[in-house]
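Undergrad: everything below, folded, please.
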Amino acid sequence: MRFIAGLWRLAIAGLCFLGTYEAWQRPELWVYFTFQTGAVLGFTMLWAGAASLLKGIQPPAWLKGAVTLYALITAIVAFLLMPPDDPNYVPQILGIMTNTMLHRITPIMAVVDFILCDPHRRFRWQYTFSWLIYLPIWLAFIVIRALIWPHSGPAAGGNPYPYTFIDANALGWTQFGINCAELAAGCFILALILFIIDRIEPETPLLG
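TA: Now for the predicted structure:
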């Protein structure tokens, strides 16, 4: 069964790399949370897939949990806070929009992988906090970059803020802070859910 798990993980990696291909050609797109976390998920799944097939060392539990969490965040934010993808604007590969790969397909596949292919009862309760370290770092990067290069894009018109719900220019700093706090709270709740699922699941992987 480890071969099935390995191929599944390599498929996730492949979709992540296809979904992020545009950013490899346009560096300013790496500002997007989706591209950053999609690339990390891809490399992690490449590692996990190869380890499954070759009986090698799997990614650490902390890393595997982190990429699963941020894949979930990507999917939920895309569903709740972002407009539908425009096929006239978003690149397509094999008839599938790259955003669909990163916002929907790979997050679902990553969650399935976590539930079926990972050993469980490995997460420490501290992970629910340490997993969130990336979020303030990313937000600080966005703000500092916007202050230094206010017309650098990648959003329309050179707007340096990649998402409307964290656009400090449009929202004002008060609402920006509120949105960031709500985002952090939502991420923490998802981290807790992931931790609880890990404690409930059997130690031995169901598949792989």
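Undergrad: drop to CA atoms for contacts and neighbour counts, all remaining ones
TA: Noted.
Undergrad: please report how far A185 lies from H103.
TA: Computed as Cα to Cα, to the nearest Å, the A185 to H103 distance reads 20 Å.
Undergrad: more neighbours: which of these two?
TA: Neighbour tally, A185 and H103, criterion other Cα atoms under 10 Å: the higher count belongs to H103, 25 against 13.
Undergrad: residues in contact with that one?
TA: Contacts for H103 (Cα atoms under 8 Å, 6 or more residues apart in numbering) come out as 34, 71, 74-75, 78.
Undergrad: try 7 Å this time
TA: H103 makes contact with 74-75, 78 under the criterion Cα atoms under 7 Å, 6 or more residues apart in numbering.
Undergrad: closest to I115 out of those residues?
TA: Nearest to I115 among the contacts of H103: A75, at 16.8 Å, using Cα to Cα.
Undergrad: show me what the biggest helix by length in the chain is packed up against.
TA: Counting residues, the longest helix found in the chain (DSSP state H) is helix 173-200. The helices and strands touching helix 173-200, judged by 3 or more Cα pairs under 7 Å, 6 or more residues apart in numbering; DSSP states H and E, are helix 127-130.
Undergrad: run this one through as well so I can compare:
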Amino acid sequence: MSQRRLILPSLIVLTELVGLTFNLYPNKWHQLTYYTLLSNILVLAFFAWLVLARPTPSASLTRIKGAVTTAILLTFFVYLVLLMPTATHEQFWRVQNFALHFIAPILVILDWLLYDAKGHYRWFEPLTWTVLPLIYMTFALIRGAVFHLPIPNEKASPYPYFFLNIDRIGWWGLSKYFVAILAVFLLLAYGMLALKRAPKVGRFHEKH
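TA: Here you go, the predicted model:
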């Protein structure tokens, strides 16, 4: 893997370190209940490994990266559609907000578009990627509905997001949000699969 090929992954790692540090310091570990933080930590771990280990490109690596990419894209779109309209002016302009909700996802999708080889995704691959958000949703619901663990400064506490707050929106409301978010996720994932079947996307991967 050439030095040039490492530029984007290195920028992603730097962005994640800045965003996560601002979010977690000092003593804000309750932030780890949010999908935003967990998906960005996943991105940090993957791209830090990419920079340090410089693995040989392979089909399995491309598939894993596809899962990581869709996970952070979901963060971007859910924030854009559901959370940004409810954010205060002060919340919106925070460094960590831009780093984790905008800059990191855009850099990740850019890296994916430029460097991931086409032809490695199988038709069912996007279905397996849904495991990550489904695990998170299960965790968030059990944490809130069963253990009632409070989240400091969160209006939806003990749930991390208003669209998971079954005490307020009920199971029917939760079901509607769940179906909508899952549909968005699968549209993103299958859109990625379709793009990687196009003739010119991912053309740089083999050259570096």
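Undergrad: TM-score for these two?
TA: For this chain pair, the superposition-based TM-score is 0.85 by TM-score structural alignment, normalised by the length of the first structure; 201 aligned residues with a Cα RMSD of 2.4 Å.
Undergrad: now the buried members of the contacts of H103 of the first structure.
TA: With burial judged by 16 or more other Cα atoms under 10 Å, the buried subset of these is 74-75, 78.
Undergrad: nearest to I133 of the first structure, of those?
TA: For these, the closest approach to I133 of the first structure (Cα to Cα) belongs to T74, at 15.9 Å.
Undergrad: before we move on, back to that, in the second structure, what residues pair with the longest helix of the first structure?
TA: Using TM-score structural alignment, helix 173-200 of the first structure corresponds to residues 171-198 of the second structure.
Undergrad: please apply the same query to stretch 112-120 of the first structure.
TA: Using TM-score structural alignment, stretch 112-120 of the first structure corresponds to residues 110-118 of the second structure.
Undergrad: in what helix or strand does the residue positioned nearest the centre of the second structure lie?
TA: When Cα atoms, centre = their mean is applied to the second structure, the residue found nearest the centroid is I72 (1.8 Å). I72 of the second structure is part of helix 59-78, with elements assigned from DSSP states H and E.
Undergrad: so how far is that helix from its chain's centroid?
TA: Relative to its chain's centre, helix 59-78 of the second structure lies at 7 Å (Cα atoms, centre = their mean, to the nearest Å).
Undergrad: what's the first helix or strand after it?
TA: Next element after helix 59-78 of the second structure (DSSP H and E): helix 89-92.
Undergrad: pull the residues that contact the very next helix or strand once past that next one.
TA: Note on helix 89-92 of the second structure: by DSSP H and E, the next helix or strand toward the C-terminus is helix 95-98. The contact list for helix 95-98 of the second structure, computed with Cα under 7 Å, 6+ apart, reads 19-20, 22-23.
Undergrad: got a markdown table for these, with distance to T128 of the second structure and neighbour count too?
TA: Rendered in a markdown table, the data for the contacts of helix 95-98 of the second structure read as follows (distance: Cα to Cα, whole Å; neighbours: other Cα atoms under 10 Å):
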| residue | distance to T128 of the second structure | neighbour count |
| --- | --- | --- |
| G19 | 28 | 23 |
| L20 | 27 | 24 |
| F22 | 32 | 16 |
| N23 | 30 | 20 |
